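K.L.:
model this:
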Amino acid sequence: MNRIRCIAITLALPLMATGHNAFATDIEINVAKTPTCGCCTAWVDHLKDRGFNVETRDVTHAELNNIKAKMDIGPGLASCHTAVVDNYFIEGHVHANEIRSLIEDAPNARGLTVPGMPIGSPGMEMGDERDAYETLLVKHDGATETYREHR
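P.N.:
As a prediction, the model looks like this:
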């Protein structure tokens, strides 16, 4: 383990023991969602619970589709909400840890997506029920590769 990670873990342990948010961060993420979508709100809560500074904007379905079109997020990559963080798009129910990894790794890509709305993904929890799904890294040419597998 590198020295910086060791120091970070050492500093986080007292916070975890006292119940404070051990995921404190200054990562800002901007989310566009429809106002009536409960799973979008649950995903935003997932991010906030993990220390993200979330700015939400409620939009109509037409406005959300226009946002996706401007970002060239086609139907095969789409989900119910779209976010932007550090010049990357985040489409759908992507886990907060994967967003952190994306920012830390800084790949030459456009963003991450969890297409559709798989059960068990953040914001789509339904008890113990889980779908197998992949978080995809979307490259600048539109090609995708598996960023993380969820089984």
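K.L.:
Only C-alpha atoms from now on, for both contacts and neighbour counts.
P.N.:
Noted.
K.L.:
Now the residue nearest in space to the middle of the chain: closest residue in space that isn't a chain neighbour?
P.N.:
Most central in the chain under C-alpha atoms, centre = their mean is Val94, positioned 3.6 Å from the mean C-alpha point. Nearest non-adjacent residue to Val94, counting by C-alpha to C-alpha, 6 or more residues apart in numbering: Val114, 5.8 Å away.
K.L.:
Just want to check the distance between that neighbour and Lys68.
P.N.:
With distances taken as C-alpha to C-alpha, to the nearest Å, Val114 is found 14 Å from Lys68.
K.L.:
Between these two, which contacts overlap?
P.N.:
Counting by C-alpha atoms under 8 Å, 6 or more residues apart in numbering, the common neighbours of Val114 and Lys68 are Ala78.
K.L.:
Run through the helices of the chain in chain order.
P.N.:
With helices called from DSSP state H, the chain shows them at 3-17, 38-49, 61-70, 96-105.
K.L.:
in the last one, what's buried?
P.N.:
Buried residues in helix 96-105, counted by 16 or more other C-alpha atoms under 10 Å: 96, 99, 102-103.
K.L.:
Name the nearest of the residues you listed relative to Met126.
P.N.:
Ala96 (18.3 Å; C-alpha to C-alpha).
K.L.:
In contact with that closest one: list those residues for me.
P.N.:
Contacts of Ala96 (C-alpha under 8 Å, 6+ apart): 46-47, 50.
K.L.:
Try it again at 7 Å.
P.N.:
With contact taken as C-alpha atoms under 7 Å, 6 or more residues apart in numbering, Ala96 is in contact with 47, 50.
K.L.:
His61 now?
P.N.:
Thr34.
K.L.:
one more, for comparison:
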Amino acid sequence: MTRSPITRRHSLLALAGLTAFVAAPHAFAAARPHVEVWKSPSCGCCKDWIAHLQANGFDVTAFDTGNTDVRAQLGMPQQYGSCHTGRVAGYALEGHVPAREVHRLLKEKPSAVGLAVPAMPVGSPGMDGPEYGSRKDPYDVLLVQRDGKASVYQAYR
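P.N.:
Sure, this is the predicted structure:
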């Protein structure tokens, strides 16, 4: 049986695609969003928040240089400040923002500065370790607008 040149070409292209997939499957996987985090070098809850992000599908690069200057550069008002500041896809992340809400932010793409969980509420990601027992304080994840105003993006009770 003789194959036509078109069939042979399609077979070769299919084989090349399969070979590329087997050789480098990570190239075909969806890219994990990358978060940059600025924090104090000695802050344990910041490290725990980073671990929370990594466990929930994010790649993270941390900078142990503090976060006050970066918070201002990203346009996050001081009143929403916390112990660490992140940046993902052009959005600021201030404090212990749950990964679930970061994924939602990236999906919805609102016109905003980013998300903030002001202060350090016990029970939020990174503030939920064994040293806090089973305590969980209610808190809000805020969507911070460019004019500095914020609205509740998600309430945790």
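K.L.:
now what about the TM-score between them?
P.N.:
Put the two chains on top of each other and the TM-score (TM-score structural alignment, normalised by the length of structure 1) is 0.79; 125 aligned residues with a C-alpha RMSD of 1.3 Å.
K.L.:
Now do the residue nearest to the centre of structure 1 against His150 of structure 1, distance only.
P.N.:
For Val94 of structure 1, the distance to His150 of structure 1 - C-alpha to C-alpha - is 11 Å.
K.L.:
Then Met71 of structure 1?
P.N.:
26 Å.
K.L.:
Thr113 of structure 1 matches what in structure 2?
P.N.:
Matched by TM-score structural alignment, Thr113 of structure 1 corresponds to Ala116 in structure 2.
K.L.:
Its match and Leu142 touch, don't they?
P.N.:
Yes: counting by C-alpha atoms under 7 Å, Ala116 of structure 2 touches Leu142, with 5.1 Å between them.
K.L.:
that older thread, what's near enough to touch the residue nearest to Val94 of structure 1?
P.N.:
91-94, 134-136.
K.L.:
do Leu115 of structure 2 as well
P.N.:
By C-alpha under 7 Å, 6+ apart, the contact set of Leu115 of structure 2 is 92-94, 141-144.
K.L.:
if you set the cut-off to 6 Å instead, what comes out?
P.N.:
Applying C-alpha atoms under 6 Å, 6 or more residues apart in numbering, we find Leu115 of structure 2 in contact with 93, 142-144.
K.L.:
Also His34 of structure 2?
P.N.:
Counting by C-alpha under 6 Å, 6+ apart, His34 of structure 2 has contacts 58-60.
K.L.:
ok, so what distance separates it from Val102 of structure 2?
P.N.:
Note on His34 of structure 2: its distance to Val102 of structure 2, by C-alpha to C-alpha, is 11 Å.
K.L.:
hmm, back to that, pick out whichever of Ala116 and Leu142 of structure 2 has more residues nearby.
P.N.:
Ala116 (28 against 21; other C-alpha atoms under 10 Å).
K.L.:
how about the longest helix anywhere in structure 2, aligned to which bit of structure 1?
P.N.:
Across structure 2, the helix with the greatest residue count (assigned by DSSP H) is helix 5-23. Under the alignment (TM-score structural alignment), helix 5-23 of structure 2 falls on nothing in structure 1.
K.L.:
Pull the distance from that helix to the chain's centre.
P.N.:
37 Å (C-alpha atoms, centre = their mean, to the nearest Å).
K.L.:
thought Glu36 of structure 2 was touching Thr85?
P.N.:
No: using C-alpha atoms under 6 Å, Glu36 of structure 2 makes no contact with Thr85, being 8.3 Å away.
K.L.:
Can you find the partner of Asp137 of structure 2 in structure 1?
P.N.:
So, by TM-score structural alignment, Asp137 of structure 2 is matched to Asp131.
K.L.:
Tell me how far its match lies from Met124 of structure 1.
P.N.:
Distance from Asp131 of structure 1 to Met124 of structure 1, by C-alpha to C-alpha: 10 Å.
K.L.:
Between the two, point out the one with more neighbours.
P.N.:
Neighbours were counted for Asp131 of structure 1 and for Met124 using other C-alpha under 10 Å; Met124 has more, 18 against 12.
K.L.:
Just tell me what that one corresponds to in structure 2.
P.N.:
Correspondence of Met124 of structure 1 to structure 2, assessed by TM-score structural alignment: Met127.
K.L.:
Identify each buried residue in stretch 6-13 of structure 1, please.
P.N.:
Within stretch 6-13 of structure 1, the residues that qualify as buried are Ala12, counting by 16+ other C-alpha under 10 Å.
K.L.:
ugh, typo on my part, it should be stretch 124-131 of structure 1
P.N.:
Buried residues in stretch 124-131 of structure 1, counted by 16+ other C-alpha under 10 Å: Met124.
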